[in-house]
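A.B. asks: Fold the following, please.
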Amino acid sequence: MLTNRHSSMDVQYFQTQRPWLSLYGMRIRPIPPLGSFSSNPPVDLALIHQVLSDDLLFEIFVRMTPYGLGVAACVCRKWRYATRNPVLWQKACLTTWQIFGVEENLQMVRSSYGGSWRRMWIMRPRLRFDGIFVSRNTHLRTGVAEWKVLNPVHLVCYYRYIRFYPSGRFLYKVSPHRLKEVAKYLHGKGSMVNSVYAGRYTLDHNNNQVDATTLYPGLKTVVRIRMRIRSTTEGANNRLDILAIVTSGIQEAEIGGHEEQVLEAVEGWQEDETHNPDVPAVSHKRGLAPFVFVPFHEVETSDLNLPVEKMDFYVPG
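C.D. replies: Next comes the predicted model:
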């Protein structure tokens, strides 16, 4: 008897009526006035669409960032169609790849992306300028024995920060301080007082490769970093895998020249290339953790701000 009762209860449970399921996929439209036989489509009664005309909506969208357009496209169907305007994505592409010039970008979108600027924005590897790339590195260091403690071991944590600009420039800083403390220094042209150094970079689309070069004037040292762009999701471009970090000395004559001339002289480098016979190039094998992109609006809340005792390792993915 108990078995039959439970089986009947199970059947009743699985046959529970769910009338709201019949509403899925239905489009709810305003009910026309009684006696109206107009065949015109119903008018969108959303207040924001009554206030903003299509021209004003376009003027707002054209001033938004590409990622802001992606967020706006999720609001409603009308905004989704409005954000597909090719003019918006053409502006985004020409701004992002301005170092290649207008003509080269036009040839690229026609030959590789079927004339679609939006598809070019999503598929073509690029550097992101709306945030900071952060590389979190840790290593173990043996401390000095004190009192009864023998061979203490310390976990050392430090960061590499890079902020790129569309003009081909970037800011670079190595610091033990966390992201929210350093982000305020990565604005403007950089400050030698805060150990923020400016440099230049080149982008190779064939290999998704970035070559960045900066100069430490006081140390008479050139730092060259070779990286490869990677995305965790399509179009994200939120990782930079470090392929090589090379430091080399430069001669006194080169230091006396303008910084731009020095950076131009060391561009297109080879890994074992050196500019001072007395100070050979050194290829570093440590501190090669991938760069993780953090947008400006997530600087304060990023997990990279956690102290060592709460995050003793970090896997960027």
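A.B. asks: contacts, neighbours, all on C-alpha from now
C.D. replies: Noted.
A.B. asks: how about Gly190, what does it touch?
C.D. replies: When the contact criterion is CA atoms under 8 Å, 6 or more residues apart in numbering, the partners of Gly190 are 171, 196-198.
A.B. asks: Please repeat the previous calculation with a cut-off of 6 Å.
C.D. replies: Contact criterion CA atoms under 6 Å, 6 or more residues apart in numbering gives 196-197 as the residues in contact with Gly190.
A.B. asks: Give me the secondary structure label for it.
C.D. replies: Secondary structure of Gly190, reduced to three states by DSSP: H, G, I helix; E, B strand; the rest coil: coil.
A.B. asks: ok, it to Val210 distance?
C.D. replies: Applying CA to CA, to the nearest Å, one obtains 20 Å for the distance of Gly190 from Val210.
A.B. asks: Here is a second sequence; please produce its structure as well for comparison:
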Amino acid sequence: MSAGTSDIPAPEQEPAELARFREQWKAEVRQRQAATSGPQTQPVPSGSATAERAVSPARSDTSTKTATITNTLSASRGPATHALAGAPAVLAHASHGQSHLSPTLAHAVEVYRKAAFHEQHSQLDEALRLYRQAFRLDANVDRAYFIEEQRAQERSAAQPATHKKIPSAGSVDAVTRGVEKLEVHQDSKDKSFVTSGVLAHVLKDFPENLVFEPEDEKGGRPPINLVPDELLLQIIRTLDYASIERFAAVSRKARVLSLDTAIWRDFVHLAYKPPQIADDESITNIVESYNSDYRKVYIEHPRLRLDGVYIAVCHYMRMGSSENAWVNVTHLITYHRYLRFFPNGQVLSLLTNEEWQPQTVIPMLKPNLRMKGFYIGDWYLSGSTVYITNLTEKRLSSAHATAEPQQNKYVFQMTLSLRSRPLGRWNKLDFIGYDSVNVEDGEAVPLPLKNERSFWFSKVKSWAGY
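C.D. replies: Next comes the predicted model:
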């Protein structure tokens, strides 16, 4: 090599993708400046260098084309649409209301919609699998899904009021909000019911004349078809709600019969009265807030279960003593808390150690029980919050077994949050607060809750609900 030749290699040519990205970015900046510089409208260049949006090199050609549509429509519709198009999800809407998604993103949104549907029906394993699949297809599928749902709602709201539109079968929002309702008449009878959401869409596809089909296709129609619908409804009204839902899963005819408004009206009016609701709250207003769907009210409106007991299994560790200095002894302490609610506003609370198992305690849990750790108080429900007050200990005196206990110096109060896992069960109570109240001056002192656990409901067959 000659002395005049440099040892530094010549710079490599700039990658084509980087150059194209720089030109696209410059074109977009010039376009934005032209749109904000004055009232006049600047024409959008037709070349790909100014119309296409900058996308990641990892995107496919289809995604790039979709981004082009998004950017063009955003520039022509104004700032509001442009802000929406700036979301990472590659999404745009044409003037006729249809959505334009890339094939990959469209498939991801559909998988995400199925996952949300399974989650609403408490099928969490399947929902988790579909969520993972959707996010593997596109990392921004959740934003695209919610934008699509919002657009669908806007289009349904813009429909003429002369004919009602049924919510989309994949629209999970229609299930939770129940915006629209469907009234279906059973055959030629003047019996009707009201339902909403996905169930309304399913019923729309049912044939008009429904019958019970035989289990074996070769067999004749079952004799239950000879029973009039009016008589079947009277029989169904004698069942509890869990049995009615199991019966509804038998066939389409059973599902339609189980939705009769009279059935669920009985449940609602029997359950939702003080202390389940406030004294000044009207059940009529509650029903109207659910579009007169009594079944939806009974499933989704908070209510305490009275046909069983709420049990909390609590544990904590306690250090023990050992003769050997090299050995540490740790004891696992287990205790149970029980809460039983009555329709008259009375509540029973019992705290027991591990020697008293639930199968022994539950038959004893009555107002006449007298043992250490047994309390009687009052309860009421406000929204999804349960308030328990005036918990007073009831136990026998040590001097005489039949003597009345002495006046307690302290009473207790609890505040709990009512939840439902899955929907409609109302089977979980979480501690919010637990206080000790001085009877003389009313001073409330919070008690520690580090060892307390949530209450879970356990049904007792022999206990009436309402």
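A.B. asks: Got a TM-score for the pair?
C.D. replies: Put the two chains on top of each other and the TM-score (TM-score structural alignment, normalised by the length of the first structure) is 0.64; 229 aligned residues with a CA RMSD of 2.9 Å.
A.B. asks: what about stretch 122-133 of the first structure, distance to the chain center?
C.D. replies: Per CA atoms, centre = their mean, to the nearest Å, the displacement of stretch 122-133 of the first structure from the mean C-alpha position of its chain is 5 Å.
A.B. asks: Which residue numbers in the second structure does it align to?
C.D. replies: The aligned range for stretch 122-133 of the first structure in the second structure is 299-310, by TM-score structural alignment.
A.B. asks: quick one: the strands in the stretch 51-200 of the second structure?
C.D. replies: Under the criterion DSSP state E, counting those that start in this stretch, the stretch 51-200 of the second structure carries strands at the ranges 91-93, 99-101, 181-185, 192-196.
A.B. asks: which SS class is the nearest residue to Arg141 of the first structure once chain neighbours are set aside?
C.D. replies: Distances taken as CA to CA, 6 or more residues apart in numbering put His154 closest to Arg141 of the first structure, at 5.2 Å, once the chain neighbours are dropped. Taken by three-state DSSP, the conformation at His154 of the first structure corresponds to strand.
A.B. asks: any idea how far Tyr113 of the first structure is from His154 of the first structure?
C.D. replies: His154 of the first structure is 51 Å from Tyr113 of the first structure, where distance means CA to CA.
A.B. asks: Who has more neighbours out of these two?
C.D. replies: Under the neighbour definition other CA atoms under 10 Å, His154 of the first structure and Tyr113 were set side by side, and Tyr113 has more, 16 against 11.
A.B. asks: what's the closest non-adjacent residue to the aligned partner of that one in the second structure?
C.D. replies: Counting by TM-score structural alignment, Tyr113 of the first structure lines up with Tyr290 in the second structure. Residue nearest to Tyr290 of the second structure in three dimensions, not counting chain neighbours: Val297, with 6.3 Å by CA to CA, 6+ apart.
A.B. asks: what number of residues lie near the one you found?
C.D. replies: 23.
A.B. asks: Also Ala174 of the second structure?
C.D. replies: Around Ala174 of the second structure there are 22 residues (other CA under 10 Å).
A.B. asks: Can you tell me what it aligns to in the first structure?
C.D. replies: Using TM-score structural alignment as the criterion, Ala174 of the second structure maps onto no position in the first structure.
A.B. asks: What separation is there between Ala174 of the second structure and Ile333 of the second structure?
C.D. replies: 47 Å.
A.B. asks: quick one on the thing from earlier: which one in the second structure is aligned with the residue nearest to Arg141 of the first structure?
C.D. replies: In the second structure, the position corresponding to His154 of the first structure is occupied by His331, as judged by TM-score structural alignment.
A.B. asks: Which stretches in the stretch 201-317 of the first structure count as strands?
C.D. replies: Shown for the stretch 201-317 of the first structure, the strands assigned by DSSP E, counting those that start in this stretch span residues 209-216, 221-230, 239-249, 282-284, 291-295.
A.B. asks: could I get the ones you listed as a markdown table with mean neighbour count and distance to Gly101 of the first structure?
C.D. replies: As requested, those are exported to a markdown table (neighbours: other CA atoms under 10 Å; distance: least, CA to CA, whole Å):
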| stretch | mean neighbour count | distance to Gly101 of the first structure |
| --- | --- | --- |
| strand 209-216 | 23 | 18 |
| strand 221-230 | 20 | 21 |
| strand 239-249 | 20 | 24 |
| strand 282-284 | 14 | 33 |
| strand 291-295 | 22 | 26 |
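A.B. asks: Minimum distance to Val51 of the first structure: which of the ones you listed has it?
C.D. replies: When those are compared for distance to Val51 of the first structure using CA to CA, the nearest one is strand 291-295, at 31.9 Å.
A.B. asks: what's the matching range in the second structure for that closest one?
C.D. replies: Here strand 291-295 of the first structure aligns to the second structure at residues 455-459, judged by TM-score structural alignment.
A.B. asks: top helix in the first structure by residue count?
C.D. replies: Taking DSSP state H as the assignment, the helix of the first structure that covers the most residues is helix 2-14.
A.B. asks: need the next SSE after it, C-terminal direction.
C.D. replies: Remark: after helix 2-14 of the first structure, the chain's next helix or strand is helix 47-51, criterion DSSP states H and E.
A.B. asks: Please name whichever of the strands of the stretch 201-317 of the first structure is nearest to Lys78 of the first structure.
C.D. replies: Evaluated over these, closeness to Lys78 of the first structure peaks at strand 291-295, with 27.3 Å, by CA to CA.
A.B. asks: And that closest one, how far out from the chain middle?
C.D. replies: On CA atoms, centre = their mean, the centre of strand 291-295 of the first structure falls 5 Å from that of its chain.
A.B. asks: Any figure for the gap between the alignment partner in the second structure of His275 of the first structure and Thr389 of the second structure?
C.D. replies: For His275 of the first structure, the aligned residue in the second structure is Gly442 (criterion: TM-score structural alignment). Gly442 of the second structure sits 12 Å away from Thr389 of the second structure when distances are taken as CA to CA.
A.B. asks: Kindly report the same for Ile333 of the second structure.
C.D. replies: As defined by CA to CA, Ile333 of the second structure lies at a distance of 28 Å from Thr389 of the second structure.
A.B. asks: what span of the first structure lines up against stretch 239-258 of the second structure?
C.D. replies: Alignment note (TM-score structural alignment): stretch 239-258 of the second structure is matched to residues 64-83 of the first structure.
A.B. asks: The matching stretch: which residues count as buried?
C.D. replies: Of all the residues in stretch 64-83 of the first structure, those buried under the rule 16 or more other CA atoms under 10 Å are 66, 69, 72-73, 79-80, 82-83.
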